[in-house]
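Undergrad: Generate coordinates for the sequence data below:
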Amino acid sequence: MSPLRRRQLRDENDGLDLHIGDRPLALPAPVATLAREQLDLRPDDDAWLFPGRLPGQPLDPQYLALRLRPLGTSISALQNTARFRLAGAVPAKVLADILDFSVATFENYARLADGTRGDYPALRTR
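TA: Presented below is the predicted three-dimensional model:
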């Protein structure tokens, strides 16, 4: 996954939404707080949301992890939450192919999320 750009964050519905693809994802409070701080610091809409020390480079993921720790979360926890939420809305096979995971992993996430997308082949047009 590529680093985030400022233009991918939008203030909508009394919250901060992250736009990846065509569906917005409402950011939870700890992450929204950190993202809002970054938005306030950077005026350029096309800039990295978390710019690194070197011009034109994004922030190192290890440094970002250090900033998330005081907020009570981690990159790993956020990734797992994102996978769980996606599994409830997107077919397991599609997610597995896109994210290079086993189908069984996303079938398990979908089952835990009470997802109803296991019948993906039946959704295809003939």
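Undergrad: make it CA atoms for all contacts and neighbour counts henceforth
TA: Noted.
Undergrad: can you tell me how far residue 110 sits from residue 96?
TA: 12 Å (Cα to Cα, to the nearest Å).
Undergrad: next one: residue 6
TA: Distance check for residue 6 against residue 96: by Cα to Cα, it reads 28 Å.
Undergrad: Looking at the two, which is more packed in?
TA: Comparing residue 6 with residue 96 by other Cα atoms under 10 Å, the one with more neighbours is residue 6, at 20 against 17.
Undergrad: can you give me the strands for the chain?
TA: Across the chain, reading from the start of the chain, the strands by DSSP state E fall at 9-12, 15-20, 23-26.
Undergrad: Now distance to residue 55 too, for those strands, in TSV please.
TA: TSV is the format used below for these (distance: least, Cα to Cα, whole Å):
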stretch	distance to residue 55
strand 9-12	21
strand 15-20	24
strand 23-26	28
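Undergrad: Mean neighbour count and distance to residue 77 for these - can I get that in JSON lines?
TA: Putting the strands of the chain into JSON lines (neighbours: other Cα atoms under 10 Å; distance: least, Cα to Cα, whole Å) gives the following:
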{"stretch": "strand 9-12", "mean neighbour count": "15", "distance to residue 77": "20"}
{"stretch": "strand 15-20", "mean neighbour count": "17", "distance to residue 77": "17"}
{"stretch": "strand 23-26", "mean neighbour count": "14", "distance to residue 77": "16"}
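Undergrad: Alongside the first, I'd like the structure of this one:
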Amino acid sequence: MHDDTLAIEGRFAGLLVLLYAQPLTMVSQLPVTSVIIEGSQTSMMLGDTPLLLPDPIDKLARQLVARRRGHITIGTSDNSPWLFPGAYAGQPLSSHHLGTRLKRLGIYSRPGRTSALMGLSAQLPAAILTELLGISPETATAWTQEGGHWARYAATLPGRRLGA
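TA: Reported below is the predicted structural model:
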């Protein structure tokens, strides 16, 4: 998040996967309008309800919107409707290409997303996960039930003897 030598696109996309459990197919298809800047607050539409981005994620979102660029060879991506413009004018970055970029940063989307869902589901009710993250109510309920199970399991670990 704080390494300015890394591309802002990779940092922000990685945060969406690792903190907000977003699948690469969703991240790659985000329109630039999904970032909502109102005064000093920055929100993001991942589901039905705007998600207020905390500092410093809000600053990364603002920087990305201000200077997003794709890798097009003809035309310009300045007026692209996509948060992550792709190689062809008017097209978003493919989820495959985004995944490749994230792997170069050491971010593997499936385990990262699973870990994020485990953490979020232990903290938030299913209805909130659905509204904020845009996941189905069935998925949110399943993760919330599993999250409670994992939280109980983790709580028992300190009392266990290793090798027993």
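Undergrad: Any idea what the TM-score is?
TA: With the length set by TM-score structural alignment, normalised by the length of structure 1, the two chains reach a TM-score of 0.54; 110 aligned residues with a Cα RMSD of 4.3 Å.
Undergrad: in structure 1, which residue is closest to the centre?
TA: Computing the C-alpha centroid of structure 1 and ranking residues by Cα atoms, centre = their mean puts residue 82 first, at 5.6 Å.
Undergrad: Could you pull up the residues touching it?
TA: When contacts are counted by Cα atoms under 8 Å, 6 or more residues apart in numbering, residue 82 of structure 1 is found next to no other residue.
Undergrad: Tell me the counterpart of residue 97 of structure 2 in structure 1.
TA: Taking TM-score structural alignment as the alignment basis, one finds that residue 97 of structure 2 is matched in structure 1 by residue 63.
Undergrad: Name all residues that make contact with that match.
TA: Going by Cα under 8 Å, 6+ apart, the list of residues near residue 63 of structure 1 is empty.
Undergrad: gap between it and residue 69 of structure 1?
TA: For residue 63 of structure 1, the distance to residue 69 of structure 1 equals 10 Å [Cα to Cα].
Undergrad: swap in residue 32 of structure 1?
TA: Taking Cα to Cα as the measure, residue 32 of structure 1 and residue 69 of structure 1 are separated by 14 Å.
Undergrad: Kindly report the same for residue 35 of structure 1.
TA: 14 Å.
Undergrad: okay, the two: which has more neighbours?
TA: Set side by side, residue 35 of structure 1 and residue 69 show unequal neighbour counts under other Cα under 10 Å, the larger going to residue 35 at 19 against 11.
Undergrad: where do the helices sit along structure 2?
TA: Listed in chain order, the helices found in structure 2 under DSSP state H are 8-20, 24-28, 57-67, 95-104, 109-123, 126-133, 137-156.
Undergrad: Pull up the overlap in contacts between residue 110 and residue 96 of structure 1.
TA: Common neighbours of residue 110 of structure 1 and residue 96 are not found (criterion: Cα under 8 Å, 6+ apart).
Undergrad: sorry, back to before: distance of the residue nearest to the centre of structure 1 relative to residue 40 of structure 1?
TA: Relative to residue 40 of structure 1, residue 82 of structure 1 is positioned 25 Å away (Cα to Cα).
Undergrad: who's in contact with the residue nearest to residue 71 of structure 1 when sequence neighbours are not counted?
TA: Across the structure, with Cα to Cα, 6 or more residues apart in numbering as the measure, the residue nearest residue 71 of structure 1 apart from its sequence neighbours is residue 30 (5.7 Å). With contacts defined as Cα under 8 Å, 6+ apart, residue 30 of structure 1 is in contact with 71, 72, 73.
Undergrad: Include neighbour count when you put the residues you listed into TSV, please.
TA: What follows is the contacts of residue 30 of structure 1, written out as TSV (neighbours: other Cα atoms under 10 Å):
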residue	neighbour count
71	13
72	10
73	15
